[in-house]
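In: Got a predicted structure plus its sequence, pasted below:
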Amino acid sequence: MPFAPGQGIKELEKLIVQHIPRDFLMACEDACFNGDEKGRMQATSFAAGHRPSAVGQNRHFFTNEAFFEALLAHGANPTPLRGTQVVIGQLGIFNVARVSVAGHKWASAFRRGSTRKLLSQFNVDIEQLYVQSDFFAATNEPVRGTIFIVGVVDGLDEAGNAQLTEVSLALPAPHMKSFLYTCKVSDFLSLYDQPDSVGQVDEAIPKLKNLSKKQTGNDQGNN
């Protein structure tokens, strides 16, 4: 049965805490900020007209490599690093991927690319049980879902280069027109210290059963 409004979000947070380790989220936050810093530093030698593109490309590659290592360290079986393709891992019931967003134009960034669209569709049961709150609708206990680590590029450094300002986690709605849940990683980490937080699962479900590594799409334009 769906949860009552308000209670559903709290239960969804518990579900995320159960399946996504605190240390992994901390590693993702570090990966995003370190990748951003390296990307901007490596781009300083380019001409001014090339520098914005160089910053974005470098940020993407440095962040993807660190994100891949974080997934690997937590047994998330990441898909291979390959150019601008989306890197995907799995922790518990959740597919985990990342995306960078220019400004706060989240919806448009998520709708780019077939892989993100496919991943978002796994949130159908989560939407119906925790967010939709339709007591007359049939619901299933979620056995699969998708979380994105979102790097928000909404600032400028001293050289005028686009700079990362925050890292959040987000569960997009299946239709990708809105979000079931968003929260800054720094704020979400406090939930692991709450007395009623549930213990994390010991065993993960089979990795990416319905999404083969050959299906991962292109992440070009979301550096």
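Out: Received it, and whenever you're ready, just let me know what you need.

In: From now on I want contacts and neighbour counts done on CA atoms only, so please keep to that.
Out: OK.

In: How much space separates Leu191 from Arg51?
Out: 39 Å (CA to CA, to the nearest Å).

In: Ala70 is in what secondary structure piece?
Out: For Ala70, the host element (DSSP states H and E) is helix 51-73.

In: which residue is nearest the middle of this protein?
Out: Using CA atoms, centre = their mean, the residue of the chain that lies closest to the mean C-alpha position is Phe148, 1.6 Å off.

In: adding another structure so you can compare the two:
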Amino acid sequence: MTKPTKETIADLLVRNVPREVIMGIEDALAVGAQRAYFAARGMDDGHLPSVVGQLRHFHMNESFQRALVVNNASPSPIRGNAIVTGRTGIFTLARFNIKEGIWINGRRSQTRRQMSMANMAIEPLVQPELFSDYEPPSQAVAFFVACFAASLHIQPESPVSIQIAVPNRDMNGWLFREPITAFAKRYDHKPESQQGDLAKPKLKKSIGKQNKNGTTQ
């Protein structure tokens, strides 16, 4: 009988994706969204939501790619509508935008669905009763998801939240999902095995005393 692992997807993310990558991407996506909104100002209200949506895609792709470059996360080049990806540890990183609460929209991209198939290897961490064996994965996929309000009348210039999300192999469910603001706190908690030794050995009082002739007792 296979011994169940104590590994979690959050553990995998913290171990493979450095904090500076997480925080750099969060800042970059917020900046990209702001640039998109200001670039769309002055357009007719009739198609403003469509314009803002398209500009968010391009500006946030650029800012995401720059954040990957700065943090040495192996960014793919920007090419039209192609998905920009990075790589750190076992994780391939990508991004997309949604309207708040409509997470199923992430499946619209065939490329994202194909990428998510790699997560079959980490599904046992969430559904151990369905899988008898777990092997440490060599690759997995995580998305940075910028969630925007459904209406441009509510916080139009920035995401309501930016989350890190790990889909299942079919991208019709989420193995892990958490706002970056909450996820970043995980880096402050080291596993017990990495904590320092708190023991403080004491020498016996007699050790180290010298006689008048300079010899140690």
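Out: Yep, that arrived. A quick note: this is a predicted structure, and the numbers were derived from the prediction, not measured.

In: TM-score of the superposed pair?
Out: For this chain pair, the superposition-based TM-score is 0.81 by TM-score structural alignment, normalised by the length of structure 2; 193 aligned residues with a CA RMSD of 2.3 Å.

In: Do a quick rundown of the strands in structure 2.
Out: Secondary structure of structure 2 (DSSP state E): strands located at 86-88, 91-99, 140-148, 161-167, 174-179.

In: Would you format those as TSV with distance to Glu20 of structure 2 included?
Out: Rendered in TSV, the data for the strands of structure 2 read as follows (distance: least, CA to CA, whole Å):
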stretch	distance to Glu20 of structure 2
strand 86-88	12
strand 91-99	14
strand 140-148	14
strand 161-167	14
strand 174-179	16
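
In: of all those, which lies closest to Asn119 of structure 2?
Out: Of all the strands of structure 2, strand 140-148 sits nearest to Asn119 of structure 2, with 5.1 Å by CA to CA.

In: Tell me the counterpart residues of the closest one in structure 1, please.
Out: Aligned by TM-score structural alignment, strand 140-148 of structure 2 corresponds to residues 145-153 of structure 1.

In: can you tell me the mean distance of that stretch from structure 2 after alignment?
Out: With mean CA distance after the TM-score superposition for structure 1, stretch 145-153 of structure 1 departs from structure 2 by a mean of 0.4 Å once superposed.

In: Show me what that stretch is in contact with.
Out: 28, 32, 93-104, 119-120, 122-124, 126, 162-172 (CA atoms under 8 Å, 6 or more residues apart in numbering).

In: can you tell me which of the strands of structure 2 comes nearest to Gln127 of structure 2?
Out: The stretch from these with the least distance to Gln127 of structure 2 (CA to CA) is strand 174-179; that distance is 8.9 Å.

In: what's the average distance of the closest one to structure 1?
Out: Strand 174-179 of structure 2 sits 0.4 Å off on average (mean CA distance after the TM-score superposition for structure 1).

In: elements contacting that strand?
Out: helix 9-16, strand 161-167 (3 or more CA pairs under 8 Å, 6 or more residues apart in numbering; DSSP states H and E).

In: so the shortest one aligns onto which residues of structure 1?
Out: Residue correspondence for strand 161-167 of structure 2 in structure 1, counting by TM-score structural alignment: residues 166-172.

In: same check, this time on stretch 11-30 of structure 2
Out: Residues 14-33 of structure 1 are where stretch 11-30 of structure 2 lands, counting by TM-score structural alignment.

In: what does that stretch contact?
Out: 63, 66-67, 70-71, 74, 91-94, 149, 151, 164, 167, 185, 189, 191-192, 197-201.

In: now that stretch, how far from the chain's geometric center?
Out: Here the centre of stretch 14-33 of structure 1 is set off from its chain's centre by 10 Å, with CA atoms, centre = their mean, to the nearest Å.

In: So what would you say the end-to-end distance of it is?
Out: Its first and final residues considered, stretch 14-33 of structure 1 spans 26 Å by CA to CA.

In: Next, the buried residues of it.
Out: Using 16 or more other CA atoms under 10 Å as the test for burial, stretch 14-33 of structure 1 gives 14-22, 24-25, 27-33.

In: Buried ones among the contacts of stretch 145-153 of structure 1?
Out: Listed as buried from the contacts of stretch 145-153 of structure 1 are 28, 32, 93-102, 119-120, 122-124, 126, 162-164, 166-172; burial here means 16+ other CA under 10 Å.

In: Quickly note the distance from the closest residue to Ser178 of structure 1 other than its chain neighbours to Ser133 of structure 1.
Out: In space, Ser178 of structure 1 comes closest to Pro172 once its chain neighbours are excluded; the distance is 6.3 Å by CA to CA, 6 or more residues apart in numbering. Distance check for Pro172 of structure 1 against Ser133 of structure 1: by CA to CA, it reads 17 Å.
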